[in-house]
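Q: Provided below are the primary sequence and the corresponding predicted coordinates.
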Amino acid sequence: MMNKALRVRNTEVMFLFRTVIRDIYEQLLAYQCQKRVTVYRGQVLSIVEYKKLEKSCGSIISLNSFLSTSLNRIIAEGFVQRNMHLCASGDYVAVIFEIEADPAVVCMKNDKTKKNRLPFAQIDELSYYGEGESEVLFMLGSIFRLNEIISHDQSSSSSSSSSLLLSADPTTSIIIRMTLCSDDDDNDLKQLYDHHLKNEYDRKETNLLSLGDVLRNMGKFDLAEKYYCRWLSELPSNDPSLGVLYQRLGMVANAKGEYNTSLEWYQKSLEITVKTRPSDYANIGITHNNIGNVHRNNNDRGRALESYNRAVSLFKQAHDESHPHLASFYNNIGTIYQKEKKYFEALEFYEKSLAIDNKHLPPDHPDLGTSYNNIGTVHRGLGHYDLALDHCNRSLKIRLKSLPAQHPSIAMTYENIGLVYEDKVELKQALTYMKKAQTIYEVALPFNHPYVVKIKNDVKRVEDKF
């Protein structure tokens, strides 16, 4: 049940299992393997899963569940043989994972930056199955380099590019060779990982508030709201963190299209901050910026611009012109000018925002995706369709890399690309991207959310043009 919840990202079940996960982690630390091992896992994969692994050859992959393996290759092969009948349909393929794991890669050291977060251990004496399995268990989230995929009868000296075709013989298993890596390994997402870990999730305490923050950033707004409200019910009425919690509830309500509710939460947050920390210009400015977001989403551009300018003014009293938060404020001012079709003014503020973000953020951060998306939409308004597609595609590449697959921001970029193709009268392309957007919006947002309503109208409009 727990591994299934981890695989499909069922956050509620994962939360219920949090103490179990922690206990397993502590035991893996206590029994960490002390020498290099080669372990095996027999598995029957769907063709879709296998093709994804093929495309990842030579890259870093991470597993979102515990990985059970064996020191005994015969055990892994036996599992494959018992399930080989599944391969007869041609929809599945049998594979043997062969994994090299060196404890020096993940061992504990005095240097805090080398802290072991992902242990692995031989668990024979702890396991229900006993010594017969020779089981080695890897912590969830373990990171591997996928070195090569070779057919059973190939030698280990075969090409590591390994874009191999599936064997026509379903009884022939395929060997997938991997090496355990640390999270310090050089990979494309390392800078993004470090930024989030150190700057956005580096809290001394993990609680319902921090869990809500993760869910909100994943676009799971209903679940985030659930945990925020649960945290609210546990806090005393004079708790100093209430102002922050009200902010989060305002963000979720805004994301769900519940604008009046969002304003009520932000107003509560503002009252607490002004009363308890009147010189905290930064947080007061952030609240005014968030209030501006609600007014903008509610099509009250005048009040939105007023709130954004107040945020910039307050923030400048506390920080310099290149502070990271000002990037968000400038971006929001740009959106107001864009809605008023003042495209050159919008472009000026979007580029100011992008310049600040480029100073502070790793190259695949979602905020950069937002900037490129917005600049693309301005170029669309100016009739610069090639520039619009260029910026929107840069946005899409970043968002697909840094956000969950069903995040509303990905849908937004798909929608904007579709609109550019519609303007170019390339209707087939337009409809393809709009339907991708619609699929995500309908999964991620309530059925009556303004974004869901709009994308349905967009799709119908393009379909009527055929």
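A: On my side now, so go ahead.

Q: contacts and neighbour counts: CA atoms only from here.
A: Fine.

Q: Now stretch 273-291: buried residues?
A: Across stretch 273-291, burial judged by 16 or more other Cα atoms under 10 Å covers 273, 281-291.

Q: Run through who's touching it.
A: 243, 247, 251, 263, 266, 269-270, 304, 307-308, 310-315, 317-319, 325, 329 (Cα atoms under 8 Å, 6 or more residues apart in numbering).

Q: again with stretch 427-441
A: Here stretch 427-441 makes contact (Cα under 8 Å, 6+ apart) with 406-408, 410-415, 417-422, 451-452, 455-456, 458-459, 462-463, 465-466.

Q: Included below, for side-by-side comparison, is a second structure:
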Amino acid sequence: MAFFMHDLHCQIEHLYQEWIDKPNLLTVYRGQIVTQSDFEKLKIGQGGLLSFNSFLSTSTNREVSLIFADSNGSDATFIGIFFAIKINSKLSSTPFISLGNLSHFEEENEILFSMHSIFEIGEIHQINERLWQVELLSTINNDKRMTELTDYIRQHTTKSVNYPWFRLAELFFQMGHHDEAEGILQQLADLLSIYAPNSMVHRIVLHRLGLSKHVKGDFTNALSLFEKVLQHHDTSVENSAYLHIELGKTHFSMNNYSTALLNYKKSLEILETTTNCDSYSFGICLGYIGETYLRLGKPRDAQFYVKKAIEICRRILPSVHPFFGNTYNWMGEANRMTGDYPTAIHYYELALKIQEKYLPPDHLDLAHTLDDLGIVHETLQNHSSALSYQQKALQIRSKSLSSNHPDLAKNYVNIGSIYESTRNYIKALSFYQKAVDIYEAHSDEIFLDLATAYHNIGNVFLEMRDCPTSLGFFRRCLKIEEQKLSPDHPTVAKTYSSMAVAHLASGENAMAASLLRKALMILEKDSNSNGPDLANTYRILSGVYFNMNDYPTALSRAYQAREIYESIYPPTHSERVMLDMFIALVHEMLKNN
């Protein structure tokens, strides 16, 4: 079949060159049925480029093409597309021929284009409820976007491996077809382990196989492959810097944040001696260091590195490069963690704007940004918006990931948190349990996000006044955090505060006060902590002192909480409203005593 297709392409090119009286300007038409999701991609891509991956049959007969476009019947899952394709043969080298008398259906006036013809997507307008017209324009030979696209493909495909099967696997990987890529790479790795073990080609194939394993959530095997490749690399060369980045990303996905940071900094150390400090690799590494500091509970350190990454990449990348989607997302998260929610939303929306325009609608980076927007809107108690963002993120991840992938569990936790906020505790627990089932199924790995799920379940039981069950889940949470985090991590402090609330609800004021003091020791000495967690700890501690009839100290702690709340929450936020009511109560008690 491949030989036939190549021969047909050559014949079209040959006849096109010999077609002396071909028209300079030509409009042809094509009717086609597409799915709703494919049509959405087409609309998002307006102004960009569209490639047809097969030979393209069109007609100069408008009416015939309309019949094909309007043949979707009553199936609501499909949309009819009427393509109007405008060709300027003086400016474009896209080969096409008129089949004329060669076609069995002469009345169709068929014009046949060769494979992979590329057009610009022009105007799109609706003809009727189920039929749309899309204007396509032939690209000129020196089209800047085509040049940039060709250069991008050249830069992002490995030239050092000339095996056709490897190139095919790499294309599958770039397109997001990871199962197909992994199947080919595994066969190549098996062959090379016999005939060329530890050769450069073998190492490259193992590296790509590790990337495929990582994307699919098989972190243990990905880590093993990266470490195997690194064993046979010169630790001072630039390629080993990239391997340390991949090792860092894999440890990051396994919640081994300190180890991830060590690998990123090792990569940075190598890059500083082997490449330009204004290089894309250098900028990426700085960005990953910033992302890791976010997970280590150090948002201000994260901002420092991410800002440096943005400064470097702005000098060398176009403003809409997908990497800016990541960096803006990290800046959004850093601002969310410090309680600057308007700025967080601003950065998240910048990231989303880039990702929606230049990534496929089911890309995982898009899901990540939607997820983060959902989290910040839930914090601001915009519950309907939060749920909408989380459901969109879940829909994307469900299409691209296996049913037990840890990223799906993150979505379940975040959706459960929204239901918890709206006091729908049964639904919240059902989503939390889905997440727990996924994390516990990965028995060879301990996920920090499992601690988050346990923490949230503990919160639900606390809201339901079941303090013993609540404390049980908080202790399970703390056990994982003590394994995965440093003792002075802000997340550990948050768990201490939650445990204190459970003890307070049980009338155990002394135990609650002890836990809150441990939390404050962590939060007050951390320069990164000046957000909701610190404010919540002050608020809870004020309640403890209130129960102990120490009203002046209760008032002092309440005002410390209020100062932070006023800087991060709107006046109508429930935390501010309830705290103001509590402060009024304390003032009343002071008057009466």
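A: Looks like it came in fine. Remember, predicted model here, so these are calculated numbers, not experimental data.

Q: which of the contacts of stretch 273-291 of structure 1 count as buried?
A: 243, 247, 251, 263, 266, 269-270, 304, 307-308, 310-312, 314-315, 325, 329.

Q: Those in helices, which ones?
A: Judged by DSSP state H, helices contain the following of these: 243, 247, 251, 263, 266, 269-270, 304, 307-308, 310-312, 314-315, 325, 329.

Q: Name the nearest residue to the residue mapped onto K456 of structure 1 from structure 2, ignoring sequence neighbours.
A: Aligned against structure 2 by TM-score structural alignment, K456 of structure 1 finds its counterpart in Y412. Among residues not flanking Y412 of structure 2 along the chain, F431 sits closest, at 5.2 Å (Cα to Cα, 6 or more residues apart in numbering).

Q: Tell me, how many residues neighbour that neighbour?
A: 22 (other Cα atoms under 10 Å).

Q: Also E272 of structure 2?
A: 15.

Q: Report the contact partners of it.
A: So E272 of structure 2 contacts F282 (Cα under 8 Å, 6+ apart).

Q: And it, what's its match in structure 1?
A: Residue pairing (TM-score structural alignment): E272 of structure 2 is matched to K316 of structure 1.

Q: just to revisit the earlier point, does the match of K456 of structure 1 count as helix, strand or coil?
A: Classification of Y412 of structure 2 using DSSP: H, G, I helix; E, B strand; the rest coil returns helix.

Q: Would you mind confirming that it makes contact with L429?
A: No. Using Cα atoms under 8 Å as the test, Y412 of structure 2 is too far from L429 to be in contact (10.0 Å).

Q: ok, of the contacts of stretch 427-441 of structure 1, which come out buried?
A: 406-408, 410-415, 417-422, 451-452, 455-456, 458-459, 462.

Q: So which of these sit within helices?
A: Taking DSSP H, the ones among these that sit in helices are 408, 410-415, 417-422, 451-452, 455-456, 458-459, 462.

Q: can you pull the contacts of the residue most central in space within structure 1?
A: Centroid-nearest residue in structure 1, with Cα atoms, centre = their mean: L403, separated by 3.3 Å. By Cα under 8 Å, 6+ apart, the contact set of L403 of structure 1 is 218, 366, 410.

Q: counterpart of it in structure 2?
A: Using TM-score structural alignment, the equivalent of L403 of structure 1 in structure 2 is L359.

Q: Quickly note the distance from its match to H156 of structure 2.
A: As judged by Cα to Cα, to the nearest Å, L359 of structure 2 and H156 of structure 2 stand 16 Å apart.

Q: all helices of the stretch 301-450 of structure 1, in order?
A: Taking DSSP state H, counting those that start in this stretch, the helices of the stretch 301-450 of structure 1 run over residues 301-316, 324-339, 343-360, 366-381, 385-402, 408-423, 427-444, 450-465.

Q: Any idea which of these gets closest to Q81 of structure 1?
A: Comparing these by their distance to Q81 of structure 1 (Cα to Cα), the top pick is helix 385-402, with 36.5 Å.

Q: average distance between the closest one and structure 2?
A: Once fitted to structure 2, helix 385-402 of structure 1 is off its aligned match by 1.6 Å on average (mean Cα distance after the TM-score superposition for structure 1).

Q: That helix vs helix 408-423, what angle?
A: Counting by axes from the mean of the first three to the mean of the last three Cα atoms, to 10 degrees, helix 385-402 of structure 1 lies at 160 degrees to helix 408-423.

Q: which residues are contacting helix 385-402 of structure 1?
A: 192, 364-366, 368-380, 409-410, 413-414, 416-417, 420, 424.

Q: for stretch 19-29 of structure 1, same thing?
A: With Cα under 8 Å, 6+ apart as the contact definition, stretch 19-29 of structure 1 has outside contacts at 119-121, 137, 139.

Q: Looking at the residues you listed, spot the one nearest Y129 of structure 1.
A: In terms of Cα to Cα, no member of those lies closer to Y129 of structure 1 than L137, at 13.0 Å.

Q: In three-state terms, how would the nearest residue to that closest one once chain neighbours are set aside be classified?
A: Nearest residue to L137 of structure 1, sequence neighbours excluded (Cα to Cα, 6+ apart): S68, at 4.7 Å. Following three-state DSSP, S68 of structure 1 is assigned to strand.

Q: mind checking what S68 of structure 1 lines up with in structure 2?
A: Using TM-score structural alignment, S68 of structure 1 sits opposite S57 in structure 2.

Q: Thought M115 was touching that match, still the case?
A: No. Counting by Cα under 8 Å, M115 is not a contact partner of S57 of structure 2; they are 10.2 Å apart.
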